[in-house]
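Novice: the sequence and its predicted three-dimensional model are supplied below.
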Amino acid sequence: MLINSERSEIDWLLEEAVAADPNDSRAWVNLALLRPTDIDLARPHDAARRAVALAPHDPLALNNYAMVCKEAQDWDEAERMARAACEYAPNGASSRFNLAILRLVRGGYAEGWAGHELRWQGSRELAAGRPAFPKPQWRGEPLAGRTLLLWGEQGMGDLLQFARYVPMLAERVHREGGKLVWNSFPQMGALLSRSLGAHCDLYCAGGPVEALPPYDCEVSLLSLPFLFETRDDTIPGPAAYLAPDPARAAYWRKRLADDAGERRLKVGLAWTGSLTHQRNPFRRVGLERFAQAFAGLHADVAFYSLQPGAQADVEAARAAGFEIADYSAEWPDFDDTAAFVDGLDLVISVCTSAAHLAGALGKRTWVLLDVNPHWVWQLDRRDSPWYPNTTLYRQKQFRDWQPVLDAVSADLAGLARAHREALA
């Protein structure tokens, strides 16, 4: 990753290049790339538009302009540019994948799922490619007498969201006379095996490809929405499809209640996603912003960190006067985190695994989204077809969190007041 000074040097060189040759479309394309340090869209938007004007048939220029239009919330223009990029590069995986994501975020599941299957060739985050398996990929053919291997991919949030498909897949596999083996991430602990493992003939976690149990064909968890032709009204339920360990959940409920006889509204906070995610600089809110927004609510709200490995953030917030408890060092895996979250009244999170975990547990969850959200959250709507107990708070302007935090703070004050009155 380039540090800020290196980025500034690159920007300076690109500015010099377009000044020397204003008709150099590729220089404009490179200048149009959105940087994590950009605080507005003027430079990338103008550069992207200039690149398209100079090279209207260049799929790279068109695709880049589509990406900038997404940040500007110009969704019609973004899709028009993405379609044009595909027209001039019909075999370009990146253009086709980006068009699919545009369709999905706009609720166009019927058109989007097939293109989503190009993620291994078209997504920069999956540049390493699809894992190589010795057995063929399952594409929906009959499974009589065969064992299907189901495996997880991408991040923890993706696994938590799409694990809901396991019962549906298992029903089909067993109805056709096959067997289902599910290999998942060890970071989940016993959460998935307890909640959904009974649907499978075998559940296992981790390990290299060569150590997998015997199977005849394989499929990725994130390919199941495509194979089952998912639409908004056919997303598998129920609202709470993951179950925490009852004993651990009871332990945390009692422990939190015993903390000075805690009767305030219990709220978990997650303020950043993975630091290596390319969009995290735009998704991240930061605990310092939460602390400012919620500073006057401590009388009625007890705050808890859901951010593992963020002790420095927590200590800085405490030093600034924001009360927040942090038990995350006691959660070795997601199963322990789930038991803790089960004892909360509300989770407030950016787009990261904490939001998906709380949603999958059926907990009341508020998710803060930037202007160009992950496709699963769609656009405009306050609710989510994936998580019925989740409310979405959306940015209106690029990198402007203040109106979002104002709305969340006002709603939190109202919820805390109702909680206090119910206990009176």
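Specialist: Yep, it's here. In this text the structure is predicted, and so the values were computed from the model without any measurement.

Novice: use CA for all of it now, contacts and neighbours both
Specialist: OK.

Novice: which parts of the stretch 251-400 of the chain are helices?
Specialist: Applying DSSP state H, counting those that start in this stretch to the stretch 251-400 of the chain gives helices spanning 280-283, 287-293, 311-319, 334-341, 353-360.

Novice: so what does the third one touch, helix or strand wise?
Specialist: Spelled out, that is helix 311-319. Other helices and strands packing on helix 311-319, by 3 or more C-alpha pairs under 8 Å, 6 or more residues apart in numbering; DSSP states H and E, are helix 287-293.

Novice: what's the most buried one of the helices of the stretch 251-400 of the chain?
Specialist: Compared across those, helix 353-360 shows the largest average neighbour count, a mean of 26 (mean count of other C-alpha atoms under 10 Å).

Novice: so Ala132 is in which element?
Specialist: Following DSSP states H and E, there is no helix or strand that holds Ala132.

Novice: who are the neighbours in contact with Glu218?
Specialist: Phe133, Lys135, Pro136, Gln137, Trp138, Leu148, Leu149, Leu150, Trp151 (C-alpha atoms under 8 Å, 6 or more residues apart in numbering).

Novice: count the neighbours of His277 for me.
Specialist: Neighbourhood size, His277 [other C-alpha atoms under 10 Å]: 11.

Novice: dropping in the other structure now:
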Amino acid sequence: MDIHNKAILALSAKNYRLAGLFLEEARLKNPHDPKSWYLSGVLFHRIGNLLQAQEFLVKAVSIFPEFSEAYNSLGCVYKDLGEFKNSEKAFSNAIGASGGSAELYANRSDLFRQMEAFERAIRDCNLAIKMNRKLPVAYGNLAAIQIDLGEWLQAEQSLRTAIKLDSKNASFYINLSKTMIALQRPDEALEVAQDALRLEPTSSHSINALANCYLYKSEFYQAELLYRQALELEPRNIDVLNNLGTALAQQNNFSEAYNNYTTALNLDTNRADILTNLGSIEHASGNFSDAKRCFQRALKLAPDYADAKWNLGITLLLNGDFTDGFACYEARLDLPEFSQRPSKTATWTGQSINGKVIRVESEQGYGDTIQFVRFLPELKKLGAKPNLIIEKPLEKLFQRIKDVHQIDVNDKNGTQADYRVSLMSLPHLLGVTIDKIPNVVPYLYQVGGDKPKVRASTYLKVGIVWSGNLRHRHGWAQNRSISFDDLEVLFSIQGVSWCSLQFETPESSLSNKMRELGIQDMSNVISNFSDTAEIMSDLDLVITIDTAVAHLAGALGMPVWVMLSFVPDWRWLLEREDSPWYPSMLLFRQKKRGVWDDVVEAVSMALSQKIILGN
């Protein structure tokens, strides 16, 4: 067996040290043999020494200018170095020397993908598949393009074909796991990531893929442990540093999250996604000027990056800049989780709607719909006939809403209309500023029916909510909720009859504790928001965290006190006790992140005073 074949066998066995020894010997024996330089380039590319690989491959093609394989490898090296023009030239030389092959076109397709020349990339993938329908990398590269374009179902199909052809390629499983997360199929994502890890148990990329599954499933600590494991293998992996920052941020470890994001940025200053994550940390820490700068830097790098623009909008809105804030907030519609259903109906962008039917589509949470439905009369003033699309739990509550032409539940674009618009886009399109918020209450009304009975009492009757939606997209929403035990000082106040407006049935231990404290549990009679509204009509006051109940009470014109985290959701603004959205609302704010003691104490004092003054 000649020395080149020995080197090739060693490369196949991933015995790179032995391969290096064979190739060094081959280069010394015959420095004019291009194959020795070519295989040396392949070796150093595999071990990640790109500059040395480039040097060897350039030497190979200088000795033999028609060496197609060497040009192909050189194209891959230049691509990994980010030298896209040189990479494209090398691939062109390879195609010119050989007439083209499926492998060459597949490799060049990935270059075009990284250049965001997607049409050329798809064309090369299709050429590769046409030339060799059993080439796994062609389907894998096609899937990578489809992932970049957000064509997740097509990506799944391409990846499953690639895996069928080559079940040992961990990168296919890694991308399929990413695709399953995007398709909101986390259990499948986890299973596929575990397959990748079985194939490459010491690969930081496989471990990162598995960690991403736990991150999506909100198992943040497990995700953190895996990201740390990946970093032990590859300390300078920018994606893992970024992901670890996110896992830490979700656990409120902002300082270490900040450190991970800045370390990642030091390795690559041109990452708009990391700048956006860093900005989110600054925002959550109350450093709004720094947050704004991060988002603006991200947008300078990637002007169409929706996540940065949306986050900038949130920071601007929280600080009272409604004009620019709502304009940036429109970027949410370009985020995967807020993507609208395909529709042939034209989107309303501010043109005349006099005499037109406009389909107004709710989005995000129930509280958002309750808050923003106030803008429907403004559409009626413009001569429009609004058709409101809502979810089932709001149907009965909205029966008496004014200035709505029609209400449909869970509409699948079946309602005929001249235009469509997202409900939360209305403030932007209507030019709403902080001093022009329509805030006449009530604008929602209790619907008659069998009223669930709040027990009779001569005391002040108060409804309480302490926990909300922990899966909220922004602001690490667990920060909004308060431990039940932290509220016991409230429940000890004399002269109050308490009832819980929590939707979820409490666990037995909590149920027992509520019973001991005399708190009436209403969860067994709440199946929708109309039920909650009926209960509220029998109360004197609602005390709640930032949840849909706060919006419902405000929209009903009910006295409501809202306990807010240190950096609240944008709609509550900063440093004020009232809300321009709801005249009957009083705000109680954390003075320090994560500490509710001052808030509960302030609510206790206000409640005691209310009782003393006779309600």
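Specialist: Everything's here; your move. No experiment lies behind these values; they were computed from the predicted model shown.

Novice: any idea what the TM-score is?
Specialist: The TM-score (TM-score structural alignment, normalised by the length of structure 1) is 0.86; 399 aligned residues with a C-alpha RMSD of 2.5 Å.

Novice: picking up where we left off before, ok, the contacts of Glu218 of structure 1 in structure 2, which still hold?
Specialist: Retained in structure 2: Lys135, Pro136, Gln137, Trp138, Leu148, Leu149, Leu150, Trp151, out of the contacts of Glu218 of structure 1 (criterion both residues aligned by TM-score structural alignment, their matches' C-alpha atoms under 8 Å).

Novice: counterpart of the second one in structure 2?
Specialist: Using TM-score structural alignment as the criterion, Pro136 of structure 1 maps onto Ala346 of structure 2.

Novice: burial count for the residue lying closest to its match once chain neighbours are set aside?
Specialist: Among residues not flanking Ala346 of structure 2 along the chain, Tyr419 sits closest, at 5.0 Å (C-alpha to C-alpha, 6 or more residues apart in numbering). Tyr419 of structure 2: 19 surrounding residues under other C-alpha under 10 Å.

Novice: so what corresponds to Tyr419 of structure 2 in structure 1?
Specialist: Using TM-score structural alignment, Tyr419 of structure 2 pairs with Cys217 in structure 1.

Novice: so its match sits against Trp151, correct?
Specialist: No. Cys217 of structure 1 is beyond contact range of Trp151, at 11.1 Å (criterion: C-alpha atoms under 8 Å).

Novice: count of neighbours near whichever residue in structure 1 pairs up with Val409 of structure 2?
Specialist: When structure 1 is aligned by TM-score structural alignment, the residue opposite Val409 of structure 2 is Gly206. Neighbours of Gly206 of structure 1 under the rule other C-alpha under 10 Å: 14.

Novice: contact partners for Gly206 of structure 1?
Specialist: Counting by C-alpha under 8 Å, 6+ apart, the residues that Gly206 of structure 1 touches are Asn183, Ser184, Phe185, Pro186.

Novice: spit out the contact partners of the last one.
Specialist: Okay, so that is Pro186 of structure 1. Ala205, Gly206.

Novice: what's the match for it in structure 2?
Specialist: When structure 2 is aligned by TM-score structural alignment, Pro186 of structure 1 is paired with Lys392.

Novice: any idea how far Phe326 of structure 2 is from that match?
Specialist: 27 Å (C-alpha to C-alpha, to the nearest Å).

Novice: could you look up the SS state of the counterpart of Leu225 of structure 2 in structure 1?
Specialist: Per TM-score structural alignment, the equivalent position to Leu225 of structure 2 in structure 1 is Trp12. Three-state assignment for Trp12 of structure 1 (DSSP: H, G, I helix; E, B strand; the rest coil): helix.

Novice: burial check on Trp12 of structure 1, number of neighbours?
Specialist: 12.

Novice: try Pro238 of structure 1
Specialist: 14.

Novice: same check on Asp326 of structure 1?
Specialist: So Asp326 of structure 1, with other C-alpha under 10 Å, has 17 neighbours.

Novice: so who does it touch?
Specialist: So Asp326 of structure 1 contacts Tyr304, Ser305, Leu306, Gln311, Val314 (C-alpha under 8 Å, 6+ apart).

Novice: return the member of these nearest to Arg420 of structure 1.
Specialist: Distance to Arg420 of structure 1, by C-alpha to C-alpha, is smallest for Tyr304 among those, at 18.3 Å.

Novice: could you check which residue of structure 2 pairs with the closest one?
Specialist: Checking TM-score structural alignment: Tyr304 of structure 1 goes with Cys499.

Novice: gap between its match and Tyr329 of structure 2?
Specialist: 37 Å.

Novice: helix or strand right after the helix or strand where Tyr261 of structure 2 lies?
Specialist: Following DSSP H and E, one finds Tyr261 of structure 2 within helix 254-267. Using DSSP H and E, the next helix or strand after helix 254-267 of structure 2 towards the C-terminus is helix 272-284.
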